[in-house]
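Q: sequence unknown, structure follows:
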């Protein structure tokens, strides 16, 4: 029995890279669907969902179960239901609900990788950063200096301690040629776009750092809200979305 478990683990480890390569292709179609539903673009959302469903069919036909993880199939099935629900919402004209379903897909598949010890997928670093970045953005979004409470500022300070080192790790990985361009199917032009997007977010983080040091709550709110642009540009680089 022990030998069988070890053998299964070794097979899973050997398939690890193939799984992630398939995930890269899946996310290339998933990210446009997530993006366009958030932008209220009905035509682009419908086309993106069509491509996502096609890619999901390919992914799930190969990775619907795992001998190593008995819960694997339940995670994949749950993600599949969310994709189908998102598609129905898009067809029904409810892009807000479609986007919520698609967010659930990301969380579900990331959780599946985490429970199986798959920690070297680059986009999961972005996902981990996003949790804390979004908390910062929401704390300052649309607020004036008078509307910013001490609780808001402390929330931003708390999550600031997470976003800065996380983004530094992401930036160093790409700038020091530790990012596998071929594995993630990046052309030279797309890699340049990724580097520029990461730099944009780094500048926004620095502006937030200065605002926190200054203590002006209006400035803090504006800087907090400004984090989303560079991050989304970075994330979009991994999807089938045109860039300038």
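A: Nice, thanks for sending it over. Just so you know, these numbers come straight off a predicted model, no measurement behind them.
Q: make it CA atoms for all contacts and neighbour counts henceforth
A: Will do.
Q: State the helix or strand in which the spatially most central residue of the chain lies.
A: Central residue of the chain (C-alpha atoms, centre = their mean): residue 127, 4.1 Å from the mean position. Element membership for residue 127, per DSSP states H and E: helix 122-140.
Q: before we go on, here's another structure to hold up against the first:
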């Protein structure tokens, strides 16, 4: 990436107003450390709140360039200027350490995905921050300019605008094709491979999690046989995705490890060995801008687990304001990600779903939405037992949705 402050300019320029306002109401599950033990979460969150609350005292000028924008964000209040510049440094540190704030807004998420195509210059001025963002890619220029327009709305409206999601601008055909490293034929093959792989991967993943020994043995054997048969084809297909065959080697090693663990009767450990595979393939597909519908489910899964696992470990005595604040944040994020699932078409023949399964899919997607709504209602009403019950209840409809894409045969 060509930038003076790496991706920090993106975050600094937008003041991180993109964070969903309702998702910023608390510091984290326990001990005030925020997501995944994030020691700086509370301080950074407080800075976001401060900037949002004082948005009327912030001024912003945007100059459109042929290849991007130049923005100047300032304030006459010295305290606001200090907090703005403090925020820039914090975001720079997050980016350098690979610890960005989670991106819920589709527009900002898309911009971050194209970080390597951004050229940014950032300057701290006496009364604020000046940023020049440019790109040689026409689609990324659209993203930059759309991002700048949305940030101006954040400055104008504060929390009211931060609660919204913002659409990704349409890509022109040349940009859309150049964004992918795969030809149309390679994309078609990779989509077909992904669906076929999931048909044998999902049963092994699910059955080991359900602690079913004999069915797990059959499923892992089928998965290993399939990957061994397809190995040469997959290596050729993944060539354009990565500089070497490491992703597929990693996947095969994980499957071999899971197979050995299943044979030893260690099903929980086998499940954990298989679990990272879906994230690895999701990232590989993202790398080439390949849209694979099940990746929407994979993205939701990680956030869902960050809700369900703490809730399963918690008891009524352990719940405090920090726990509830973190749960509230994750619930908002989960709801946003599920909205993307609801907007995704799963009608591709690659999935080999029957009419009955399509109907079941629609029912489960609706059931997950109902469960996500119930957790919001529980958080609003404040009954701790109901909150924990609602948090745990978001997993079953997701699991049933995901398992529809697996071929369980007689397992």
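A: Arrived safely, thanks for sending. Values in this document were obtained by computation on a predicted structure and should not be read as measured data.
Q: re the thing from before, check the gap between the counterpart of the residue nearest to the centre of structure 1 in structure 2 and residue 400 of structure 2 for me.
A: In structure 2, the residue matched to residue 127 of structure 1 (TM-score structural alignment) is residue 298. Going from residue 298 of structure 2 to residue 400 of structure 2 by C-alpha to C-alpha, to the nearest Å gives 13 Å.
Q: One more: residue 82 of structure 2?
A: From residue 82 of structure 2 across to residue 400 of structure 2, the span is 50 Å (C-alpha to C-alpha).
Q: who touches the counterpart of residue 209 of structure 1 in structure 2 in this structure?
A: Counting by TM-score structural alignment, residue 209 of structure 1 lines up with residue 376 in structure 2. The contact partners of residue 376 of structure 2, by C-alpha atoms under 8 Å, 6 or more residues apart in numbering, come to 328, 331.
Q: what about residue 376 of structure 2, is that helix, strand or coil?
A: Assigned by DSSP: H, G, I helix; E, B strand; the rest coil, the conformation of residue 376 of structure 2 is helix.
Q: Quickly note the distance from it to residue 367 of structure 2.
A: Distance, residue 376 of structure 2 to residue 367 of structure 2, using C-alpha to C-alpha: 14 Å.
Q: Kindly report the same for residue 219 of structure 2.
A: With C-alpha to C-alpha as the criterion, residue 219 of structure 2 and residue 367 of structure 2 are 28 Å apart.
Q: Residue 176 of structure 2 too?
A: Residue 176 of structure 2 is 34 Å from residue 367 of structure 2, where distance means C-alpha to C-alpha.
Q: neighbour count winner among the two?
A: Taking other C-alpha atoms under 10 Å, residue 176 of structure 2 and residue 367 do not tie; residue 367 has more neighbours (17 against 13).
Q: OK, contacts around the residue lying closest to that one once chain neighbours are set aside?
A: For residue 367 of structure 2, ignoring the flanking residues on the chain, the nearest one in space by C-alpha to C-alpha, 6 or more residues apart in numbering is residue 397 at 6.0 Å. With contacts defined as C-alpha under 8 Å, 6+ apart, residue 397 of structure 2 is in contact with 364, 365, 367, 368.
Q: repeat for residue 400 of structure 2
A: The contact partners of residue 400 of structure 2, by C-alpha under 8 Å, 6+ apart, come to residue 364.
Q: Tell me where structure 1 has helices.
A: In structure 1, helices defined by DSSP state H lie at 2-39, 42-62, 72-91, 95-115, 122-140, 150-175, 188-214, 217-225, 227-236, listed in chain order.
Q: what does the shortest one contact?
A: By C-alpha under 8 Å, 6+ apart, the list of residues contacting helix 217-225 of structure 1 from outside reads 136-146, 148, 153, 156, 204-205, 207-208, 211-212.
Q: just the second one next, same as before
A: The list of residues contacting helix 42-62 of structure 1 from outside it, by C-alpha under 8 Å, 6+ apart, reads 22-23, 25-26, 29-30, 32-33, 36-37, 76, 80, 83-84, 87, 90-91, 93, 95.
Q: The fourth one now?
A: Taking C-alpha under 8 Å, 6+ apart as the criterion, the residues outside helix 95-115 of structure 1 that touch it are 33-34, 37-38, 40, 42, 72, 75-76, 78-80, 82-83, 85-90, 119, 124.
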